[in-house]
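Participant: here's my sequence, what's the structure:
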Amino acid sequence: MLIAPSLLSCDFSKMGEEIARMDKAGADWMHLDVMDGHFVPNLTFGAPIMKWVRPFSDKPFDVHLMISDPLRYIDDFADAGADIITFHIESDSDIDKTIDKIKSRGIKAGLVLKPKTPAEAVFPYLDRLDLVLVMTVEPGFGGQSFMADMMPKVEAIKAEINRRGLNVLIEADGGIGDATIAEVARAGVDVSVAGTAVFKAENPSQAIKRLAAY
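Facilitator: Below you'll find the predicted structure:
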């Protein structure tokens, strides 16, 4: 299991140092939640801030765009140092054009599904993706409870990936920690986004090791 600490749970006043702390603790990726206050009812940060904190780690920056028009901002986040960009299938941008734009910048592309969006919605795009992110909470705020009823969705997407012999990772985000990681792993998740479980842990290194053991 790859572990991607969610910077939504970090101390924003020292975001660079928090990234370095997670890097030292053994994080595989850094997960950056970008919110526009329109697609989701919250605001976080944009590409300029990401560019400033990029030097604090050489781990992949996994950028989750919770914004209405992701296509418009792909270049900004590519220029700021994104390694992976995921955007919502429910967004307003043309999905194929947005995937094309991400790929044209040499960045891995992923689609994100909100809890109410069925697994089958992502099937037409699987052969063009590097990643599918299944939300296990409603997107917008950290610290929410894990939605176990999303695991059949993960299983369905995993089965379709395997049936077609594709090399696509499945990521899950929301409420993942010691109490839920085993269930996530059983369903076939490859990358777990963890916020509170690692940032609020007394020993983040041990917390990441426990989660990654699955």
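Participant: CA atoms for contacts and neighbours, from now on please.
Facilitator: OK.
Participant: give me the distance between L8 and R210.
Facilitator: 21 Å (Cα to Cα, to the nearest Å).
Participant: between those two, tell me which one has more neighbours.
Facilitator: Neighbour totals were compared for L8 and R210, and L8 leads with 22 against 13 (other Cα atoms under 10 Å).
Participant: now do the more buried one against K153, distance only.
Facilitator: Going from L8 to K153 by Cα to Cα gives 24 Å.
Participant: can you pull out the residues in contact with the top helix by length along the chain?
Facilitator: Longest helix in the chain by number of residues (criterion: DSSP state H): helix 151-163. Helix 151-163 is contacted by residues 118-120, 123, 126, 134, 167-168, 170, 183-184, 187-189 when judged by Cα atoms under 8 Å, 6 or more residues apart in numbering.
Participant: one more time with 10 Å, if that's ok
Facilitator: If you take Cα atoms under 10 Å, 6 or more residues apart in numbering as the criterion, helix 151-163 is touched by 113, 115, 117-123, 126-127, 132-136, 165-172, 183-190.
Participant: residues in contact with whichever strand or helix holds D23?
Facilitator: Taking DSSP states H and E as the definition, one finds D23 inside helix 15-25. Helix 15-25 is contacted by residues 4-12, 27-31, 49-50, 52-59, 198-199, 203-209 when judged by Cα under 10 Å, 6+ apart.
Participant: quick one: the helices in this protein?
Facilitator: 15-25, 47-53, 74-79, 95-104, 151-163, 181-187, 196-199, 204-212.
Participant: out of those, deepest packed?
Facilitator: helix 196-199 (a mean of 23; mean count of other Cα atoms under 10 Å).
Participant: want to put them side by side, so please do this one too:
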Amino acid sequence: MPQPLVIAPSILSADFSRLGEEVEAIDAAGADWIHCDVMDGHFVPNISFGPDVIKAIRPRTKKVFDVHLMIAPVDPYLEAFAKAGADVITVHAEAGPHLDRSLQAIRNLGKKAGATICPATPENVLANVLDRLDLILVMSVNPGFGGQQFISSQLDKIRRIRAMIGERPIRLEVDGGVNVETAAQVAAAGADTVVAGAAVFKGGTQSAYATNIAAIRAAAGTAR
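Facilitator: This next block holds a predicted model:
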């Protein structure tokens, strides 16, 4: 049975000068999860925020904090993000030599464990860790910047990962260039969790966010 559709706005596209208020706004506007993109300027060519920011905004919502770590090395920081309030911690398969160890560490911290793969990375890198996973995140842009154009070649990868997952209770998430049109495409390919940044935060008001989230949800829901 398919898992319920989740819309996870990425706060990377929020107004950082009032980040707490933005989190409250997307919560009220219908977000299911809050997606937190953590960038280190080393694994990806940008720097965003760290565990202290996540800790600061954690009291603003009871929604799931879906924390995507685009950092390397990653293992030394897992505990800090867990303590800051992450519910799901996702690490890149490309970020270190011991993915299985990283996923075990996340679960040992009492959090759900996710693995991410970049556009050029084949899905078979996840074959031997499927039973460690609560979530697989397919990057449909090259990580490091918001507002990029969707890479359509990832749709076939999403379909193949959906087949790999089979009956396992693993969420299949897609992040990068997601808007109303591409949300329908990724949902049709098998995604059940959709990350959107610019497409949610355009308009700059809670009512605009609600309209944007509803449009993405409707497009993805119809395509499933």
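Participant: just the buried ones from the contacts of helix 151-163 of the first structure, in ChimeraX syntax?
Facilitator: Selection of the buried residues among the contacts of helix 151-163 of the first structure in ChimeraX, burial being defined by 16 or more other Cα atoms under 10 Å:
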select :113,115,119,122,126,132,133,134,135,136,168,169,170,171,172,184,185,187,188,189,190
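Participant: out of the contacts of helix 151-163 of the first structure, which are inside strands?
Facilitator: L113, V132, L133, V134, M135, L169, I170, E171, A172 (DSSP state E).
Participant: which position in the second structure pairs with the first one?
Facilitator: Here L113 of the first structure is matched to I117 in the second structure, going by TM-score structural alignment.
Participant: pull the contacting residues for the aligned partner of F123 of the first structure in the second structure.
Facilitator: If you follow F123 of the first structure across to the second structure using TM-score structural alignment, you land on A127. Residues near A127 of the second structure by Cα under 10 Å, 6+ apart: I161, M164, I165.
Participant: let's see 8 Å
Facilitator: A127 of the second structure sits in contact with M164, where contact means Cα under 8 Å, 6+ apart.
Participant: distance-wise, check it relative to I165 of the second structure.
Facilitator: Taking Cα to Cα, one finds A127 of the second structure at 9 Å from I165 of the second structure.
Participant: likewise A31 of the second structure?
Facilitator: Distance, A31 of the second structure to I165 of the second structure, using Cα to Cα: 25 Å.
Participant: how about A219 of the second structure?
Facilitator: Taking Cα to Cα, one finds A219 of the second structure at 23 Å from I165 of the second structure.
Participant: got it, and A113 of the second structure?
Facilitator: 15 Å.
Participant: ok, N167 of the first structure touching D130?
Facilitator: Yes - the criterion here is Cα atoms under 8 Å, and N167 of the first structure meets it with D130 at 7.0 Å.
Participant: contacts only, for P143 of the second structure.
Facilitator: P143 of the second structure touches V44, M70, C118, G176, counting by Cα under 8 Å, 6+ apart.
Participant: what's the first one aligned with over in the first structure?
Facilitator: Read it as V44 of the second structure. Using TM-score structural alignment, the equivalent of V44 of the second structure in the first structure is V40.
Participant: give the contact list for its match.
Facilitator: By Cα under 8 Å, 6+ apart, the residues touching V40 of the first structure are M66, I67, P139, G140.
Participant: are any of the residues you listed buried, and if so which?
Facilitator: Using 16+ other Cα under 10 Å, the buried ones in the contacts of V40 of the first structure are M66, I67, P139, G140.
Participant: tell me which of those residues fall in strands.
Facilitator: Among those, the ones falling in strands (DSSP E) are M66.
Participant: now, among the buried ones among the contacts of V40 of the first structure, which is nearest to I85 of the first structure?
Facilitator: M66 (10.8 Å; Cα to Cα).
Participant: hang on, that closest one packs against L32?
Facilitator: No - the pair M66 of the first structure / L32 is not scored as a contact, 10.2 Å apart, by Cα under 8 Å.
Participant: overlap in contacts of the two?
Facilitator: In terms of Cα under 8 Å, 6+ apart, M66 of the first structure and L32 are not both contacted by any residue.
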